[in-house]
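3D model of this:
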Amino acid sequence: MKKTITPVGDSEMEILHIVWDKGEATVSEVHEHILGYRKVAYTTVMTIMKKLADKGLLSFRKDGVTYVYRAAKPEAEVKHSLLRQMVEKVFRGSPAEMVQSLVENERLKPEEKSEIESLIEKLRGGK
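Just a heads-up that it's a prediction; the model follows:
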């Protein structure tokens, strides 16, 4: 069985998204990005990025005195692992129960409903 990824907190996930979007980034670049919409200390960003590296989700290289971080695992792999954990914990291992909950309780836009219907059709062997 494939080892699951260590649970990721909100701030960690926020930083992962930024690094995934940028491809690679320094603490300073991530800090500046976050400052665009909320206040956060540089040292907080640095600590979180080090924790993500410790968890094996980010890797880094030294460029002079600067550490340049990049994703250590593909975005899809991380998302799948975290989603699998959530399905196990919250929905007792039932992906169908998770989808049912999403469909019944979320306010889905028409294009989102259409996309879900297309995915179901694809599962049935159509399109």
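
Could you use CA atoms for every contact and neighbour count after this?
Will do.

Which stretches in this structure count as helices?
Applying DSSP state H to the chain gives helices spanning 10-22, 27-35, 42-54, 75-90, 95-105, 110-123.

wait, which of those helices is closest to residue 60?
Ranking the helices of the chain by proximity to residue 60 (CA to CA) places helix 42-54 first, at 7.6 Å.

how many neighbours does residue 68 have?
Residues within reach of residue 68, counting by other CA atoms under 10 Å, total 18.

what residues are up against it?
By CA atoms under 8 Å, 6 or more residues apart in numbering, the residues touching residue 68 are 24-27, 60-62.

Following up with a second sequence; could you model it the same way so I can compare the two?
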Amino acid sequence: MKRFEEGQLSRRERQVMDILFRKGKCTSEQVMEELPDPPSYSAVRALLATLEQKGLATHSKSSRKYVYEATVPEKRAKRSALKQLMATFFDGSPEKLVAALLDPKDQKLSEDEITGIRKLIDERTDS
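Purely as a prediction, here's the structure:
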């Protein structure tokens, strides 16, 4: 799981993990159907086997098929991805990340979104 927390997954591995988080449990065929520009069936099976070796996924057998699921909680995965994003693009600074989100040249946030963000910040600073 250390590789996951350090952001050391390939693009395809991240895509597969996203599918596992969204669907919960799925077969390799279902993963393949969800992937953009899917590789071959054997490549999908190899990706799933790699994720199992890294401790990020596991499988059980249902009839003659393997059913895969993530072993890492989605919340932990999101936190890890956010840390990697901040480290890569925002010098590890949450302030720079939020500033980029609020930049009107890049982002057109609705009043509801801005209100929601303010509410979240207020909740965090009040406690």
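
burial of residue 44 of structure 2, as a residue count?
So residue 44 of structure 2, with other CA under 10 Å, has 20 neighbours.

my read: it touches residue 33, true?
No - if you go by CA atoms under 8 Å, residue 44 of structure 2 and residue 33 don't touch, sitting 10.3 Å apart.

with structure 2 superposed, average distance for stretch 115-123 of structure 1?
After superposition onto structure 2, the mean distance of stretch 115-123 of structure 1 to its aligned counterpart is 1.4 Å, using mean CA distance after the TM-score superposition for structure 1.

picking up where we left off before, now render the helices of structure 1 as a markdown table, adding distance to residue 4 of structure 1.
As requested, those are arranged in a markdown table below (distance: least, CA to CA, whole Å):
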| stretch | distance to residue 4 of structure 1 |
| --- | --- |
| helix 10-22 | 16 |
| helix 27-35 | 26 |
| helix 42-54 | 15 |
| helix 75-90 | 6 |
| helix 95-105 | 17 |
| helix 110-123 | 25 |
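
Which of these sits closest to residue 67 of structure 1?
helix 27-35 (7.5 Å).

now that closest one and helix 42-54, what's the angle there?
120 degrees (axes from the mean of the first three to the mean of the last three CA atoms, to 10 degrees).

Compute the inter-axis angle for helix 27-35 of structure 1 and helix 10-22.
Going by the same axes, to 10 degrees, helix 27-35 of structure 1 makes 110 degrees with helix 10-22.

Outside of helix 27-35 of structure 1 itself, list whatever touches it.
15, 18-19, 40-42, 45-46, 49, 67-69.
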